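**Q** give me a model of this one.
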Amino acid sequence: MQERPYENEDLLQTLVERHPELLAGDQMNPASPRRWLLISREMAVPDETDGSARWSIDHLFVDQDAIPTLVEVKRSSDTRIRREVVGQMLDYAANGVVYWPAKMMRSQFDGVCRSRNEEPGEVLSHFLGQDGNGDQDAFWEAVDSNLRSGRIRLVFLADQIPTELQRVVEFLNEHMSRVDVIAVELKQFVGQGIQTLVPRLIGQTAAAKQKQEQAIRRKQILDKDTFLATLADGVDKETTDTARRVVDWMQQNTDALTFGTSSAIGSVKLNGKNVNPFLLYSNGMVEVSFGNIRGNSSFRDQGKRTELLEKLNLIMGIKIQQDRIEFFPKFPLSALQNEQALHQFFDVYRWTVDEIKKG
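**A** Presented below is the predicted three-dimensional model:
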């Protein structure tokens, strides 16, 4: 196979849009490979509040930790890849963190999904579900928080990264504490009717890797013991005891008990997929994942989700509004401290599991 340049920049941009794994997320963080959710291609960047677009960034993604990731694509034949692209990217970043409200990013994401005939809630639920964290509202809040604090990632992608750009990337990556700056070289090899794309990460020095490892240590996947210990730090003993009983019930009555960075999930396996009806969070809240289970045939009908809502609302201390049956509402775990309430919840949970398996 022989290396071949890309015919044009639009082709390279389209490849990244359709196959974001080409951003080398596995090389950025081998312990926790980055996954990408496309917010928009040619994302408008204003330079004032409610202003029109002054620039546009080639791609805007967020990863599973809600970190906005700006991607600028250039071919090596474009002389701007050497210096000018750095100034462009810093303009985008400096203005994006100020003038991109999360609600606008959410609207852009919704538009991209609908242009592909996909349901935004289902796409995001699947994306978040891979880490066992299905709270969509909390995810967008985290996106907004990361933007406002300047916790972002800048990615320069080209078929060949020139030495001048590599040096700038390494310098920025070492000296910008909140911003990860990455270059990805994406070469194309063609031969005998086969196309192979080979991404290579450039610009991660030893100091930059140490910074990343420190961030990983701050956010570890929990297990049963560490989940309960984390929860116990923030709630009273009665709520901790209730949490232990709920987790034990999940372990005995669902197909799989898994943990995220802040949640316990009792999953129901159906046709090779996990359906997560309820999540228990380490802050002492219980999520009812209507937005997740509505993808199951049994709960696709609004009436069935309403039935679940009504069963839950019969439990004293739980009051979920009707308009939340498309989303991920929560109620306090402390509502289940009463023995009768806890057994009512287990009955509802068991009914939900049985209904999911019918689908």
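**Q** for the rest of this, base every contact and every neighbour count on C-alpha atoms.
**A** Noted.
**Q** max-length strand in the chain?
**A** strand 179-191 (DSSP state E).
**Q** buried residues in the host helix or strand of Gln108?
**A** According to DSSP states H and E, Gln108 maps onto helix 102-115. By neighbour count on 16 or more other CA atoms under 10 Å, the buried set for helix 102-115 is 102, 105-106, 108-113.
**Q** that helix packs against which elements?
**A** Helix 102-115 sits against strand 36-46, helix 120-129, helix 136-149, with contacts defined as 3 or more CA pairs under 8 Å, 6 or more residues apart in numbering; DSSP states H and E.
**Q** for those, which one sits closest to Val97?
**A** When the helices and strands packed on helix 102-115 are compared by CA to CA, helix 136-149 sits nearest Val97, at 4.9 Å.
**Q** returning to that earlier point: ok, of the buried residues of helix 102-115, which one's closest to Thr230?
**A** For the buried residues of helix 102-115, the nearest to Thr230 is Ala102 (28.6 Å; CA to CA).
**Q** run this one through as well so I can compare:
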Amino acid sequence: MASQQSIFVVNADGELTKMRAALPPSENSLQELIQRFPDTISGGNGDLLLIQREHPISDAESGAGRWSLDHLFVTRDAVPVLVEVKRAADTRIRREVVGQMLDYAANAVAYWPNGRVAQIFAQSCEKLGFDPDEQLSRFLGSDADYSAFWSRVDDNFRAGRLKLVFVADQIPAELARIVEFMNEQMIADVYAVELRYFEGDGGLRTLVPRIIGATERANAKRIVTPLYSASSPSEWFETWIAPLGEDYTQALQHLTSLVDELGGEWRIPRKTQGSAGVIVKKGEQERSPLSVQKQGTVCIHFGNAKVWMDDEPRKAFFDRFVSAVGRLSNNRDDGYPSFPLQRLNGETAAAFITVARDWIKAAKDS
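**A** Prediction:
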């Protein structure tokens, strides 16, 4: 054991408990604590949402998982956080873990397709018996544009805007020097968390985190300017949809005409800029029934509709949309499925407009 220091906890009754420095029982036990209490490794930089523990990462576009990442989180700013956990007793914590993490990050950036992180999150929640939209609502807030959030996560992955986090009960000096160097040189935010582990009588445990890598030079490098800021919805459409081609711009005209007809408005999320959402109002209340994503898809906000519509009519609308435009990106009538915008041409446009008119009016009149 590297250190014999102790810490002392005073409870509400004024009683003192001595906590002795100890080794975590296993790497798995340390991983479980991080899964349950991600604040221990956030460094005070905001909450983390767990996407998956032990996520497989492949080294080819369609390959099976070659490696297993200990934890994948995202921040509220849609930044992916890759976490690798080791015990100090594991000799790989000195240098090998760095190459391991870079393998994970490089291949995740190269081979994870759009929508992959959102899909993983939904699968993980369902496996644990949680509702994905409910978990996301708790994390982002009920009025957040979930589709735009996942789109921003995808954008950050492709651009390499990640957080790479090394965690151990003791960080050796060799790793600390490497982490500080990487954090000053890379686009990615790289840091280590020394999560000191203490035990007391009666099974009491204490974790004491220390962040390594947040040097002044690295913090100065983190001054980030927005990649894009639309001054109006029309500018946003011109920037993202027009370059996709005439089929997309013609299809968009059908949708914008309908929104104007029903008294709706377009709104661009200030932070993400990843979508143009349709907003309708009733009194002081605002509803967002659908949006156009910058990759050229229409996202239908069934997840939002859970607030203003019962299950049966919502499922009926799902079936009507499928009949109008064909297969959606997923079968969740309580989620955020999408379809290519260019489908809204020809006969499909009329069928979609009929359903969308009822859908938007239902959101407005609820």
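**Q** thinking again about what came up before, got CSV for the helices and strands packed on helix 102-115 of structure 1, with mean neighbour count and distance to Val348 of structure 1 too?
**A** CSV is the format used below for these (neighbours: other CA atoms under 10 Å; distance: least, CA to CA, whole Å):
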stretch, mean neighbour count, distance to Val348 of structure 1
strand 36-46, 20, 33
helix 120-129, 19, 22
helix 136-149, 17, 23
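**Q** rebuild the ones you listed as a markdown table, extending it with distance to Val169 of structure 1.
**A** Formatted as a markdown table, those follow (distance: least, CA to CA, whole Å):
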| stretch | distance to Val169 of structure 1 |
| --- | --- |
| strand 36-46 | 21 |
| helix 120-129 | 29 |
| helix 136-149 | 20 |
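**Q** which one of the ones you listed lies closest to Lys357 of structure 1?
**A** Short answer: helix 120-129, nearest of those by CA to CA, at 18.4 Å.
**Q** post-alignment, the closest one versus structure 2, mean distance?
**A** On superposition with structure 2, the mean distance recorded for helix 120-129 of structure 1 (mean CA distance after the TM-score superposition for structure 1) is 3.6 Å.
**Q** what's the longest strand of structure 1 packed up against?
**A** The elements that strand 179-191 of structure 1 packs onto, with contact taken as 3+ CA pairs under 8 Å, 6+ apart, are strand 2-3, strand 152-158, helix 163-175, strand 194-202.
**Q** and the contacts of it?
**A** With contact meaning CA atoms under 8 Å, 6 or more residues apart in numbering, strand 179-191 of structure 1 is reached by 1-6, 22-24, 150-161, 166, 169-170, 172-173, 195-204.
**Q** show me which of those are buried.
**A** Neighbour counting by 16+ other CA under 10 Å classes 6, 22-24, 150-161, 166, 169-170, 172-173, 199-204 among the contacts of strand 179-191 of structure 1 as buried.
**Q** picking that back up, okay, the helices and strands packed on strand 179-191 of structure 1 in JSON lines with distance to Gln136 of structure 1 next?
**A** Putting those into JSON lines (distance: least, CA to CA, whole Å) gives the following:
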{"stretch": "strand 2-3", "distance to Gln136 of structure 1": "42"}
{"stretch": "strand 152-158", "distance to Gln136 of structure 1": "19"}
{"stretch": "helix 163-175", "distance to Gln136 of structure 1": "30"}
{"stretch": "strand 194-202", "distance to Gln136 of structure 1": "30"}
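**Q** so for Ala138 of structure 1, which of these sits nearest?
**A** That would be, of those and by CA to CA, strand 152-158, which comes in at 17.6 Å.
**Q** Provide the aligned range in structure 2 for the closest one.
**A** Under TM-score structural alignment, strand 152-158 of structure 1 corresponds to residues 162-168 of structure 2.
**Q** centre of the chain to that stretch, how far?
**A** Chain-centre distance of stretch 162-168 of structure 2: 16 Å, with CA atoms, centre = their mean, to the nearest Å.
**Q** give me the contacts around that stretch.
**A** 41, 79-88, 93, 101, 105, 156, 187-196.
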